[in-house]
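Participant: Attaching a predicted model along with its sequence, questions to come.
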Amino acid sequence: MAALLHRLGLLAARRAKTVIAAWLAVLALAVTSFLAFGGQLTDQISLPDLETTRVTDRLADELPDVSGGSATAVLRTDDGEAFTDAQQDAVADLAEEVESVEAVDGVTDPFASAQDRQEQQDQLSDSRAEIEDSREEISGGREQIEQGREQLDQAQEELDAAIDGARQQGAYEAMQPQFAQQQEELDAQREELDSRAEELDSGAEELADGQDELARGEAMMDLASDVSMVADDGDVAVLSIGFTEAMAEVGMGDLSDVSDVLTAAEIEGVEVLPSGDLDMEMPALFGPTEAIGLMIAAVVLLVMLGTFVGAGLPLVNALIGVGIGVAGALSLSGFVEMMSVTPILGLMLGLAVGIDYALFILHRHRTQLKDGLELRESIALATGTAGNAVLFAGATVIIALLALNVTGIGFLGLMGSIGAACVAVAVLMAITMTPAVLSLVGRHILRRRERRSIGTRRRTPITAAMPTGRAALISVVAVLALAVMAIPVGSMRLGLPDASSDPAESTSYQAYTAMEEAFGEGRNGPLLTVADLPEGLDEAGAQEQQIAIGEALRADDQVAAAVPAAVDDDHEVAAFQVIPEKGPASEEVEQLVHDLRDGVLLDGSDVSDVELSVAGMTAANIDISEVIADALPLYLGLVVGLSLVLMVVVFRSLLLPVLATLGFVGSYAAGLGGVVAVFQWGWMQPVFGITEPGPILTFLPILTAGILFGLAMDYQLFTASGMREAYVHGASPKVAVRRGLHAGRSVVTAAALIMGSVFAGFIFTDDPMVKSIGLGLALGVLLDAFVVRLLLLPALLTLCGRAAWWLPRWLDRLLPDVDVEGAALERRALDADDDGRSPGSGGSAGPGGAGGSGGFGGSDGSDTDGGPQAPGAGPEADEERREPEYAGIPALTSSGSAARD
């Protein structure tokens, strides 16, 4: 591969204008594709196999009226006074206008709703009064009937007495017709009283039924009264917007249409605030803070390279490459659902690695020019050696990002694929565009002083190792620092940001706070709860079940309201709107969702056998977070395993890969700890522009793990390969560590500062997701580079001595010989230079090659157990004999391998 890249670099140098024109044409094609095919980005995350998704699909079949998504807009008066009649009329007109949007199923006018509720309350009061009147009437009727029966009984007694008297006097037969008529009258009156009594009993039964129905109505009204659409002070109202589809299915264009209608509304004295579900303002791809990050990177480049040409070349390279990658990614947004953070992630990675990869080749080329190598041969050799290392390093980042697809989470896999594509473009740009531009700028890539002193540098080789005491102290301090920074990870809670984390000036945040102040924070995240009712219920029985369930739910301390929303025609399924006490991103709501599903809230009640399920955006976010959290161990295991295998192959050692992988785990945990301390604990909120602390972005740990792993591999290559090269060339293990560190530290320092500044530029954006990703990546990169790769690993390797490079003989025979640094190519260049030049005349370099690169972890000359051969044997011995002739060649190159400096 090194030879192929050598030819590619030479070709690019010879056809510089053609190569540059080709890349510009690719950029134009990518931008054109974006303009032609680009679609709408989204901030919503949807996964197909979630409990909330299954519940929503079920509701679409059984309760279609409540299956659609819903969103809100908060209306508040500017003066804090209650809405006037004119303002209420204007709100009604706005509701009609919003309802005209095609995707909207209906809009609830808060004041009409309040009026309807008051009318229902009045009707219930009237019904209660009517029932009381009817009860009094029935009671009075029964008293009258009782009095009538007493009178009839008395009349019957008098008639019976008269009949007995007539019989005694012998006049009964003469008076019998009269007695019979009187008896018939009494019997008729008694029948009439019995009929009236039956009517009263029937009325009493109807009254009891009406009273039961009234009681159920009052209980339902009591449950519903916990949720009001207008604040008690009358200065805040909620416009509820229902959609024909679930929120995950509603198109971003439709949501944007609704938001546009709301934000364009002009109601005198009233502020209209769309909620976070409707706030469709996408984060900007590039803004002032990102520009500051690039400026810092430019300053680092200028300090390191000393020329504006040298500092500008990696920046231009990265900008063109990231333009191709991001525009190409955005052109796919018309065909696949893409989150707004996806192209921003591509931008982050494209800028960071684009600058760094160009820098590695550029720095190698500069060093070779200063040592007297011919221009195009230097470009070709830098591309074949440092470019080969760039190719390998980029491949590790790409593999780590593509591995996100193994999680089975679609949007996360797409993020990884887009990021990998941007890194691939950066690699291709580095090995083609960079040689072309270097050919055009010629030796102006060097300072004037450097151009005057070409081939005259001499340096004294490093012969002393890091003192053991210092190595032990550095190890202890570094481990303690990482451990302390990682402490917050123990309390990390994953979730998706809600509107409370939006910028304070955003309408979504103002809507959230206005809702919280007027109605309680739980109104910002209602839960749609579905109950499976017992079989065979009639309408009254189903209503009684709804009331019992609602009252049992409301009795829980974490539930502010439980409002019956609907029941199906078969009286088998009922839906409730459950309003939590806390906000949607709180730990209490997460526990509440689990308790609802587990039936904890119904335990001990008359409806304990009812099964509950939960849907809605809040529950969906909790489900998504849990799915991603479950995938994190698998992905971390894959990343750690890949890290070990790659480093064993490259460095031909067992202990070094283990230490390097543990170092990655340490820097990764410490970086996450910093994110938790800032975003979840709320440390330094004003500095980072955080409005309210909350859970950590649900996919941040798994996303940063892939990215930081790839970058950690980069830095490990740029330091440990130089150590390995010095060791196999005969240096003692401890001296080899110091030589390799000296060889790679400046380029790793510059690369980490550049990458950290690019990532840090995204920390101060308004979007909370981008902000947290930027902080996680910036912290992770800086900690891994400066604490792990430049301090901890060299110190530990010094303490380990020869054991750091031990490898079983059988494994050494099985492992492929990976010439990552292009050492063979460099040796051929050295031999060719020896044939044409006298030693010391400034040509191509030896084992410290062209500025001290021995390459990345080559194993040429090592014996079967990974140790060095005895001096004087093998090809390395030839190079060792040459070494004094090249002792003046500096030991720092973009590949980070060690020479005898």
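Facilitator: Thanks, I have it. Numbering: from 1, shown residues only.
Participant: drop to CA atoms for contacts and neighbour counts, all remaining ones
Facilitator: Fine.
Participant: Let me see the ranges of the helices in the stretch 451-600 of the chain.
Facilitator: Per DSSP state H, counting those that start in this stretch, the stretch 451-600 of the chain carries helices over the ranges 468-486, 507-519, 539-554, 587-598.
Participant: for the stretch 651-800 of the chain, that is, sorry about that
Facilitator: 655-675, 685-688, 700-728, 733-760, 768-782, 793-800.
Participant: Does the longest one pack against any helices or strands, and if so which?
Facilitator: Judged by 3 or more CA pairs under 8 Å, 6 or more residues apart in numbering; DSSP states H and E, the packing partners of helix 700-728 are helix 375-402, helix 617-651, helix 655-675, helix 733-760, helix 768-782.
Participant: distance of residue 411 from residue 33?
Facilitator: Here residue 411 is placed at a distance of 22 Å from residue 33 (CA to CA, to the nearest Å).
Participant: quick revisit: tabulate the helices of the stretch 451-600 of the chain (TSV), appending mean neighbour count and distance to residue 107.
Facilitator: As requested, these are exported to TSV (neighbours: other CA atoms under 10 Å; distance: least, CA to CA, whole Å):
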stretch	mean neighbour count	distance to residue 107
helix 468-486	17	48
helix 507-519	22	18
helix 539-554	20	25
helix 587-598	17	27
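Participant: Check it against this one:
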Amino acid sequence: MATLLYRLGRFSFRNRGRVAAVWLLLLALLGVAAALFLGPSSDKFSMPGTESQRALDSLVREFPQASGAVGVIVVAAPEGGKLDPAVVAPVVEEAAAVPGVVAAIDPFQARALSPDGRYALVQVQFKDKIDDITDVQRKAYLKAGASATGIQVEHGGEVLRAAPEVGGSEAIGVLIAAIVLIVTFGSLVAAGMTLLNALVGVGVGMAGLFALSGVFELTSVTPVLALMLGLAVGIDYSLFITSRYRQFLADGLDREEAAGRATGTAGSAVVFAGATVVIALAGLFVAGIPFLTVMGLAAAGTVAVAVLVALTLLPAILAYAGPRVLPRKQRDGRAVAKEGFGYTWGRLVSRLRVPILLIGIVGLGVLALPVQDLRLALPDAGTAAPGTPERAAYDLTSKGFGEGFNARLIAVVSAEDAAAVNTAAGQAAALIQQVPGVLAVAPPQPNATGTTALLAIIPKEGPTAASTEAAVHAIRGKVATIAGAEIAVTGATAVGIDVSDKLGEAMPVYLLLVVGLSVLLLMLVFRSILVPLKAALGFLLTIGSTFGITVAIFQEGRLAGLFGVEVPGPLVSFLPILLIGILFGLAMDYEVFLVSRMREDFVHGDTARQATINGMGHNARVVTAAALIMTSVFGGFVFMEDPIIKSMGFALALGVLIDAFVVRMTLVPAVMAMLGRAAWWLPKVLDRVLPDFDVEGERLNHHLATSRPPVPERVG
């Protein structure tokens, strides 16, 4: 592989104009396609095969008038007062006049009043589903009740869900990344070139994703995740190849040869690192959840583009940059080569390997302790930022009616005839009312044919409360005993519980698949058994400590204010499995970049201990910069208000810091020093069977040595 990539690097360097033109043309074409075929994003978390999804599908068939988006307007009288029907009437009338609304229900007719008469709920039924609600409709809905005086009016409900805006907060991460690059390279040209290369890759990847959004349904989080990962790995991959290019220039190679060798050696590591990330992300399909599969494939696509851009466009840009890719002192020949901190750190870790391993493993184990209290749920209005309309409506509903009114459930009762439905609905209502955690059950509401009826259920506590989750499971257990009808429980709360349960079942299978495939891939890269196993075990320490700290902050509320977490609560359901996939891929990035240089020097004759020190000496600075860049990019998303993206950005940034600095740059060299030559042991049977991809470039060096005529000695 190294030889093939060497030729590719030299080809791109020589044909820089054509290569750059192809990528720019591709970017332009995909940009036009994205503009023409851009489809709407979705906030719908569908779960095929679950009880809640089957009930929702039944609602669409049997209650089409109730299958659209729903809004809830909360009305409150002043302290000590009661609501007057005449005062509330304008709210109902203006809500009914909102475009797309089929009904706004008067709370006095529906008896949707609090016991003291101070609070009321106006249910607003839209014709269109949530994905089809426009911003114009949302703005009109928020204005409903503006003419009412003497009362408080707050707007809530699923109709207010909108895609998170990607604004300026993530630009902070890019700015920090630029500063890190400038410090690392000592050259504005090298830093700008690396960023430009990454931005082109992100542009191509995102344009392609948006061009396909008209065909595949994307959740609102999917483009943000793809942008987050594409930008981070794009900068890192370009950084590694550019750093190796500069090393070859310092060794006296001409620029084209340096570009070829950098692409052949560091490029091989980039290919395998990118392949590991793609495997981890594409493997999300094992969860059997469509929106999660699409998220994984979209992010994997941007990573694959980042690899291609680094291998082809980067050598072309290096050709344009000329000698300016080096610091001014090196260009003038005034720079004196000296050992960096990486060599000192490598020697220190090798010498103190036992205490460092003990401290590192125990420390990360302690940080992982809060993970035993991990709770999962889908975000609700109670986790929205204070001051937003949905949060204000949630709080006012909780104050007037109790938190359970924000977690309403629906039992869908279906049978062959109306009599069977009425009997089953009556039995179900009686059984459900006995369930601990249930506050009230409304009378059955049949459809026009009487073959389906709805039972509205009000829990005692909020959507993410443990008692509400227990109540859902208890209700399902009780109604399963009723004969003659099919009864299914649904609603946003039930959907969230089903998502969590299904993801919990899929996680062990996913972890086994991803770790197994990646260990096999690393075995091919390093031709070793112990190195891949050590990499996988180190990842378990990373993921455990990352989860532990994230639970402590986002769920338990410790230091929550420091990170802008207004309302601590359960982590979003798909965060753990998504985090495992992304972090495992990124962790293997650093493993490949560090250990490939150790393997390279070991194959070329160094002792195992010296190869470990050399690997740290050559790559510690680059891996440090890469980790800081990736942390900066991910950390920029922590400033977004969306709770899903905030928690995702935080967990990824934290995981990268722990994995890069504690696991890969501290524990890994300590283990390598302890194992010595045994680290590179591979049974002879596997040595014969496994293909050799020549990541360390040994065959490339042999090819270069034999394909060029020797330089004649100068006589005299």
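Facilitator: Looks like it arrived, so ask away. No experiment lies behind these values; they were computed from the predicted model shown.
Participant: rewinding a little: between the helices of the stretch 451-600 of the first structure, which gets nearest to residue 205 of the first structure?
Facilitator: Of all the helices of the stretch 451-600 of the first structure, the one in closest proximity to residue 205 of the first structure, counting by CA to CA, is helix 539-554 (15.5 Å).
Participant: I'd like to check the angle between that closest one and helix 587-598, please.
Facilitator: Using axes from the mean of the first three to the mean of the last three CA atoms, to 10 degrees, one finds that helix 539-554 of the first structure and helix 587-598 are set 140 degrees apart in direction.
Participant: how distant is helix 539-554 of the first structure from the center of its chain?
Facilitator: Its chain's C-alpha centre and that of helix 539-554 of the first structure lie 38 Å apart, by CA atoms, centre = their mean, to the nearest Å.
Participant: So which residues make contact with it?
Facilitator: With contact meaning CA atoms under 8 Å, 6 or more residues apart in numbering, helix 539-554 of the first structure is reached by 213, 216, 219-220, 223, 533, 559-564, 567, 571-572, 574, 576, 601-602, 605-607.
Participant: before we move on, the earlier item: mind giving me a markdown table with the helices and strands packed on helix 700-728 of the first structure and columns for mean neighbour count?
Facilitator: What follows is these, written out as a markdown table (neighbours: other CA atoms under 10 Å):
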| stretch | mean neighbour count |
| --- | --- |
| helix 375-402 | 27 |
| helix 617-651 | 19 |
| helix 655-675 | 24 |
| helix 733-760 | 26 |
| helix 768-782 | 26 |
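Participant: With respect to residue 76 of the first structure, which of those lies nearest?
Facilitator: Of those, nearest to residue 76 of the first structure by CA to CA is helix 617-651, at 24.5 Å.
Participant: now that closest one: which residue numbers in the second structure?
Facilitator: Aligning helix 617-651 of the first structure against the second structure (TM-score structural alignment) gives residues 492-526.
Participant: now the contacts of helix 539-554 of the first structure: which count as buried?
Facilitator: 216, 219-220, 223, 533, 559-564, 567, 571-572, 574, 576, 601-602, 607 (16 or more other CA atoms under 10 Å).
Participant: Tell me where the stretch 301-450 of the second structure has strands.
Facilitator: For the stretch 301-450 of the second structure, the strands defined by DSSP state E, counting those that start in this stretch cover 376-377, 409-414, 438-441, 445-446.
Participant: Check the mean deviation of the first one from the first structure.
Facilitator: Relative to the first structure, and after both are superposed, strand 376-377 of the second structure has an average distance of 1.7 Å to its aligned residues, where the measure is mean CA distance after the TM-score superposition for the first structure.
Participant: if we look at that strand, which residues are touching it?
Facilitator: Against strand 376-377 of the second structure from outside (CA under 8 Å, 6+ apart): 464, 496-497, 499-500, 570-573.
Participant: again, 7 Å this time
Facilitator: Residues outside strand 376-377 of the second structure that contact it (CA atoms under 7 Å, 6 or more residues apart in numbering): 464, 496-497, 500, 570-573.
Participant: closest to residue 273 of the first structure out of the helices of the stretch 451-600 of the first structure?
Facilitator: That would be helix 507-519 among these, by CA to CA, at 5.3 Å.
Participant: whereabouts in the second structure does the closest one align?
Facilitator: Helix 507-519 of the first structure covers residues 389-401 of the second structure once aligned (TM-score structural alignment).
Participant: Give me the distance from that stretch to the chain's centre.
Facilitator: Stretch 389-401 of the second structure sits 30 Å away from the centroid of its parent chain (CA atoms, centre = their mean).
Participant: re earlier: and the match of helix 617-651 of the first structure, how far from the first structure on average?
Facilitator: With the two structures superposed, stretch 492-526 of the second structure lies on average 1.4 Å from its match in the first structure, counting by mean CA distance after the TM-score superposition for the first structure.
Participant: what's the spacing between that stretch and its chain's center?
Facilitator: 14 Å.
Participant: and what of stretch 462-473 of the second structure?
Facilitator: 26 Å.
Participant: same deal with stretch 740-750 of the first structure?
Facilitator: Its chain's C-alpha centre and that of stretch 740-750 of the first structure lie 34 Å apart, by CA atoms, centre = their mean.
Participant: Thanks again, I'm all set now.
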